Structures are given as structure tokens and as C-alpha cells.
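[1] sequence-free structure coming up:
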């Protein structure tokens, strides 16, 4: 804790990219694309010059895959008409022949990343030449030159800007990479860092029939976020949040954790993101370790004592039937930014952390209107909280990201002022009436009067104690200077 007082890191502001309305994708578009292909060719996996029996078998397999994706979508928590895909894989524009080449990937990446950077620079009033550190991250799409170089070129940044690109780190990196940003700022006081998160969906789109890989087609959507993080004294008064805690764990030393999520070819040589059946189990292990680490730093004393007593009962006294203690983090945290990998994932995390629906709704709302936007997800969640509910000064915000590896990151931010920004990504929902303003809790002159009264009472109490203990002989100061007490 002392370290952060000496080397504070602040989130100045951030921006979540809002795609064009024409890029909204609906299940109607998807069904039309798949079924049109079946009408024309007999199967989405059809081959030329096949027998009627082979065509019927292929068509049945295609229908099974369509039904499987529909069942996944029904349980995933995504809206049927309010998430976004780039034109390269959007069924309304490409039909059932998606483009996943490097040129199509570059188009999507430039649109989302540059849109997010432009937005955050405009919000903060900074120029691209003010940036000292640039960190970009995606998982699947890693071009040469890198995405960080693309941003440098697009915004004509300084020749001495320190730029880094992080690839292959999955959904957690929007949280985990804050460690790198904070360490860079700690080593270079008075600097400004631009952190950009994105998952380019085009190259990750799967064209095959492996159901382990088809799930990602249903969940992942277009998006990007850009953050200005700084320790420059002149910007502190404008900052929104102070970074109080940052924890990172990595359990990739075990094969089960390392192999449960990976990108690569199926048996037919078609690339896709493989999701194993043990993803939730391994992610829970990483999350438990991370929350145990951060819990000792943020939980109140009664919960820490309850945890210690529970552990003594189970490990030392060996009492049978004693369940592991699960702390209630909502007693000390006001807002939770949970990576919305899917509805079931949110249900499990909420149960494990004892979170009511009030704390889960921002993540569910992001999943509904933007889908899984990978490493950007928790930042869309924070923009949802600010836009539709508001953050009170002094509120603590817990940011949780879990991704391939398996790795998990947890950050704790403290709000430095009341925040009710309506972000572009949520303006439509705010205008539709989903917004709830912060209650006015300022007491004005009454609050000042109560403070003065409490100080007056404290002064009287100190005077009484002084008179009783010092003037009445409660404490005697002998000539030799040794203090003796008697009652």
C-alpha cells in the first residue's frame, strides 16, 4: 500500500469504440446466410459431384451445426439484433462466404483501434504527440508491422515514443496488461501511457464443423477500448480513478490449464479458437488464487477474521463438515467489472463471490449489447456503469479478467470524483431511459455545521481528559524525568 502512495498511477479517462449501426448483426441475418447456402448447394459443407445419399448426409450434418450454434446463442446472453460484426464476416454483407484474410483483418483492426484512440484523445484533450508509452494488445491477429506501429503511423506520434504490442494473451489482457503499464510509469515518473485493447474477430472466425471451435463464432464480437493512464502531476486533478491494487496469477504450468483454450487448426486444417470442456474449471482455479491474493488487501477486518477462523477449523482442528469460507466482496467493493465470457460464466462467478444481480447487471448488459469483446470487455463494463448508473467519489471498482493460459488479473480502482459520463457506446441506451442518475447526497451548510460540532465535542473531551489526568495528579512528572502512572 505504501508503494502506491509513493508511486500513484491514475486512469485519466477511456473510450470504448461504438461501431456503426449498419454493422449490427441479427440472428435473422445469420439464419438467412446459412439456409441460402443450403438451398443453393445442398449443404454448407457440400462438395461437387456427390451422390444423393452423400448430399443428404452432408445436409443433415449442416443442419445439426446450425441447430448447435442456435442453442449456444440462446444460452449465451447476447441480444438477437444488437451486437456488431465487421463486414468481412457479417452475413448481411458476405453471405456465407466470410473473408478471413490479412487484408480483411487489417480493415477491421484499423477501424476499431483507431476509432478508440481517436475517441480517447478527443475526450482527454491530449494530442498524439503527448503520449510517452503506447501499449496495444490483441490475441489472434498479430501483423507485421505491429498494431502499435499502425497506431504510431495513423496518429503521427513522436519518434521517441515507447511502443509495445502484446499478442496471444487472450481475454484477460485488458486487465493483466495494466501491470505492465503501471510498471512502466513507475520507472518513468511524469509520463503518459496510451493503452489500447482489441480482439480482431476476422481471423478468429471459424469455417469448420468442430463444435469446440464453433462456440466462439457465436460469442465474439467487434469492439476496442483505449485508456489514458498516467502519473503526471499536472493531470491528477482531471483523473477519474486511482489504481490501488493490481494482482496477477498464471497457472499455465499445468497442461490442463495451458491446453484448455488455444488457437490452431482442426482435423481439416481450418483454424479456430478451441474451447475445452474444462475451461470453466481451470478459470475458476485461477480466479480463486487471484481473489485470495487481493482479498487480504481489500476485505474488512471482520471478514478476514472469519476467513482465518474457518481455515483454522478446517486445516488445524480438522472439524468435519466445515465448508470453506466465501467472503462477501460486495461489503467493501461498490462496482464489479467482470469479463463477460458468457451468461453461465457470470452466473458461476456471481455465486462464488456472493454477488447479487445488482452487481452482475453491468456485465450482463455488455454481453447483451456488445457480446464478448475479449480484452476490451471489462472496459465496456466500466463505461456501462458510468453511463447508466454513475460512480460515487470514493467508490471502489473491482476489475476481473480471465483468459487463455490460464491467467487471471484483478485490479482495484478508487474513484476520485463523482462520475456520470454518458459514453458514446451507451448513449442509445441512456437516451432510451435506461439511465439512473446518482442521488444528491450533498448536505451543504448542514454538513459543515455537523463537522464543526463534532470537532467542538472532541476538543471538550480532550480538555476534560487533560484536566483530570494531568492537573488532578493522574500523571506525575518527577524531577528525574521518568514518567510514572498511578490510578
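    Happy to help now that I have it. As the structure is a computational prediction, the values presented were derived from the model and not from experiment.
[2] C-alpha only now, for contacts and for neighbours.
    OK.
[3] Quick one: classify residue 411 as helix, strand or coil.
    strand (DSSP: H, G, I helix; E, B strand; the rest coil).
[4] what packs against the one helix or strand residue 174 maps to?
    Taking DSSP states H and E as the criterion, residue 174 maps to helix 173-176. Contact here means 3 or more C-alpha pairs under 8 Å, 6 or more residues apart in numbering; DSSP states H and E; on that basis helix 173-176 packs against helix 377-388, strand 396-403, strand 407-415.
[5] Run through who's touching the helix or strand just after the last one.
    Looking back up the chat, that one is strand 407-415. From strand 407-415 onward toward the C-terminus, using DSSP H and E, the following helix or strand is helix 427-429. Here helix 427-429 makes contact (C-alpha atoms under 8 Å, 6 or more residues apart in numbering) with 387-388, 435.
[6] ok, the residues you listed vs residue 155, which is closest?
    Nearest to residue 155 out of those is residue 387 (C-alpha to C-alpha; 27.7 Å).
[7] what are the ranges of the strands in the stretch 51-200 of the chain?
    Here the stretch 51-200 of the chain has its strands, by DSSP state E, counting those that start in this stretch, at 83-84, 133-137, 162-166, 192-198.
[8] Included below, for side-by-side comparison, is a second structure:
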């Protein structure tokens, strides 16, 4: 039985039990009233209703904390170094080098991004072992920091989800983590590949379904990683050369629980809404971002010219479903009135959310266009633009680097809500709304922006 079918059955069972307990409670109250029993007996059905509600209602999901990797300084690739590297490796023709130079210099990416050791070599020829070593370099510092911050032992993890779009070894990446940290034998582990920038929210969705069915304290760990050693394309197809220009190393880890405030910790965030949609049934959307082999037999990840329109259509349909869920009543009312009048109206998402994290997957102009579609002022996109400038596109982990930026700048306050929007190949769009449940102080030493925060946002201009 797959997860979606099991979830559907659980939802039906939950509604049936809730309805049955309500009918039972009302029936008992009527019986007690007409039996002229002592009024104190009326408390019995009330107690039973509260009892059933407690044990049948799903547990809330909370985000305890998260960590993002700051790669080692010696892996830094300044733009001039990277452009020279393209020439020296002698894998690219002049047209390909000219195309990548134009994309990189106009993209808004900065001088502090990182590539794995195998791609620093001349000529680069990464092996499977190089890629495994890169995964170790990404996973272990990130998870060590998270376990140290939260004081949660690896043996306390009940669910592990690891996602990486382009590398799927055997044993799996999730098995590498389980083996390294000697996790318990009954840990549920999942390995997600090929899901792109939206995979982190998919991992949290899996964790949410795992946690909400448990009343005892449980933990889930979601790891998002961008592994590049075997991902570079050295052919002539410009659609596939974009990955070389924009994607960089990155890793994030999120610890989730089904418990709120306890004696040992209080989570930072509460999961409020999670929505997933996709357009994979549409051929154009399906083929707009795809891993394929070209005529010379070289494999690369293609991003078609029409991907902008495909993403815009996907996001529009997604927000149409999301808006009624999160917007206040007055915005919903305005939206309905404008629709009836056949007029265009952009709902005020800023009235429901304080911060937005979206994939920093392209040029600043495109990022600002997406923000405009959400009705956001350019200042609200500072974290997105800063993340792309400092770290490049790190696939699913980029959203957590934006969260870290907001925290480091002191912009995240108690009761603030943040919208995370992940867009992945397929195409699919996933959104997550988190609410900050407490104020907290930030240790910049454990924050990926600790060494450069004072430069932003000025250095982006």
C-alpha cells in the first residue's frame, strides 16, 4: 500500500471516529438528561469527547532547528577563476565558453561560491569515489552541527529522508548517514532523487505524515544536498551548460518533532500548511527540465527556453489553491469579487506571511518577476538574492540558506510566518508555511552567513 493510499484511509478513519465519538457523546447527554441523573454525570460524555479528540487528532509538526553547510575556503571559485578554468580544461569549444561567460557574468552570482575538489582539477574527470567523498564532505559537518545544536542523539531519530537530485549510489545516500551515525535498527529511511529544488519540502511532507501518527515524542531528520562531481556537462548544447554556470555545492539538515515545548527544548517553528501540486501530466512541463543524452552521447540536464512560461503557469495554478488556505477573509473576498468582475487581482500574500523563500535558480530579473507575481516588494526578496549571490543555486537546500539569512539578520520574530516555495523538475511546485513560535538569539559561528553577513545586501549591487 503506497503512502498516499494509506494517508487517505487514515483520513477517512479519523473522520469516521471523530463523527462516531460526537454522536456517542450527544446520545449519552440526551440519555442522562432524560433519566434525571445527577448533573455531574453530564461531564462523562464531555470527558469522553476530549479523550477521543486527544488520541485521534494528528500531532502537530514542529521544526526544532536546522543547519546549513559553509564549505571550506579552499573550494571557493571566484568568477575569473571559473572562466579561466573553462578554458584550461579544454573540454569546451569557444562558443560554449562564450555562452557560459555571458550567463555567469550577467546572473548576479558572486565571488564566494563553491565547487567540489574533483571539479577543481585540470582536466576534471571525477570518479564514483570522488562523488562519494563529496557526499561525506557535505553530510557529516552539517549533521554534526545540527546534533550539537539540538542536543538530540542520532539514535533518537525515528525517520531519515535524504534527497539529492543527480546522484543515486548503492548503498543509498541515506544508508551512508545511517552507517556513519550508527542509527537504530528500526529507523525509517528514505532516499529521494530526481525531484529538483522542491525535494526538501517533499521530505518534510514525508516526515509530517510519520510524526503526526505518533503520540510519544519522535524525531525526523530531512537532509537536502547538492552533489556536483558527476553533474558537469562538457558538450556543446547550451540548454545543458546552464547547470555548470549556476549550480554550486550546498547541504542543509532539518530536525522535526511532534512535540511542542518540553523541559529540554522549545522548537523554533510550527508547521502550519503544506501543499504539493504538479504538472507532470503536461508534456511541455514534463520536458521543460529533463536529464537526457544528446547526439554525441553526453548526458546533461536540459532547461528548455520555454521553462519560464511553464514555471509561471505552474506557480499560478499552485497559488490559486494556496491562496484560499492562507489568506485572511478580506483578501479572499476581494479575490472573488474581482474574479466575478473579470478583473485581474494579485492577492496580498504579505498580509498572511511575513517572509518568502523561493528557489534562487536564475537571474535576479526572473527572481524579481516571481516575487512580483506574489505581490512582494523587492525588499522582501533580499534573502533570495543574497543566497544566490553568496552560494549560487544549491537546489533544495537553498531555501534553508535563505531561512538562515533571515535569522542572522534578526528579521525572524515570534509569530512571523514564512512561506517556502520549492519548484522541481516534473514540473512540481511545493509550498510550506512555517510560524516562528519563539524569539531566539543567533550564534553566527553556527550560521552559514557568519563570516559575510556585514557585506549584505550592499555587495549585491
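    All right, it came through fine. What you are looking at is a predicted structure, and each value in this text was computed from that prediction instead of being measured.
[9] Can you check which of the helices and strands packed on helix 173-176 of structure 1 gets nearest to residue 8 of structure 1?
    It's strand 407-415; of these, that one is closest to residue 8 of structure 1 (C-alpha to C-alpha) at 11.4 Å.
[10] Could you check how many residues crowd around the counterpart of residue 72 of structure 2 in structure 1?
    Taking TM-score structural alignment for the superposition, residue 72 of structure 2 sits opposite residue 20 in structure 1. Burial of residue 20 of structure 1 is recorded as 10 neighbouring residues (other C-alpha atoms under 10 Å).
[11] again with residue 416 of structure 2
    The local packing of residue 416 of structure 2 (other C-alpha under 10 Å) involves 17 other residues.
[12] Contacts only, for it.
    353-355, 435-436.
[13] how far away is residue 217 of structure 1 from residue 169 of structure 1?
    Distance, residue 217 of structure 1 to residue 169 of structure 1, by C-alpha to C-alpha, to the nearest Å: 19 Å.
[14] for residue 16 of structure 1, same thing?
    According to C-alpha to C-alpha, residue 16 of structure 1 stands 20 Å off from residue 169 of structure 1.
[15] Which one's more surrounded, these two?
    For residue 16 of structure 1 versus residue 169, the count of surrounding residues by other C-alpha under 10 Å is larger for residue 16: 31 against 20.
[16] which one's the longest helix in structure 2?
    Longest helix in structure 2, counting residues (DSSP state H): helix 3-34.
[17] Next secondary structure element downstream of that one?
    Following helix 3-34 of structure 2 in sequence order, the next helix or strand is helix 43-56 (DSSP H and E).
[18] Residue 83 of structure 1 contacts residue 366, doesn't it?
    No. Using C-alpha atoms under 8 Å, residue 83 of structure 1 is not in contact with residue 366; the gap is 9.6 Å.
[19] After alignment, which residue of structure 1 pairs with residue 191 of structure 2?
    So residue 191 of structure 2 corresponds to residue 165, using TM-score structural alignment.
[20] So which elements touch the longest helix that structure 1 contains?
    Assignment by DSSP H gives helix 52-76 as the longest helix of structure 1. Contact partners of helix 52-76 of structure 1 among helices and strands, from 3+ C-alpha pairs under 8 Å, 6+ apart: helix 211-219, helix 343-352.
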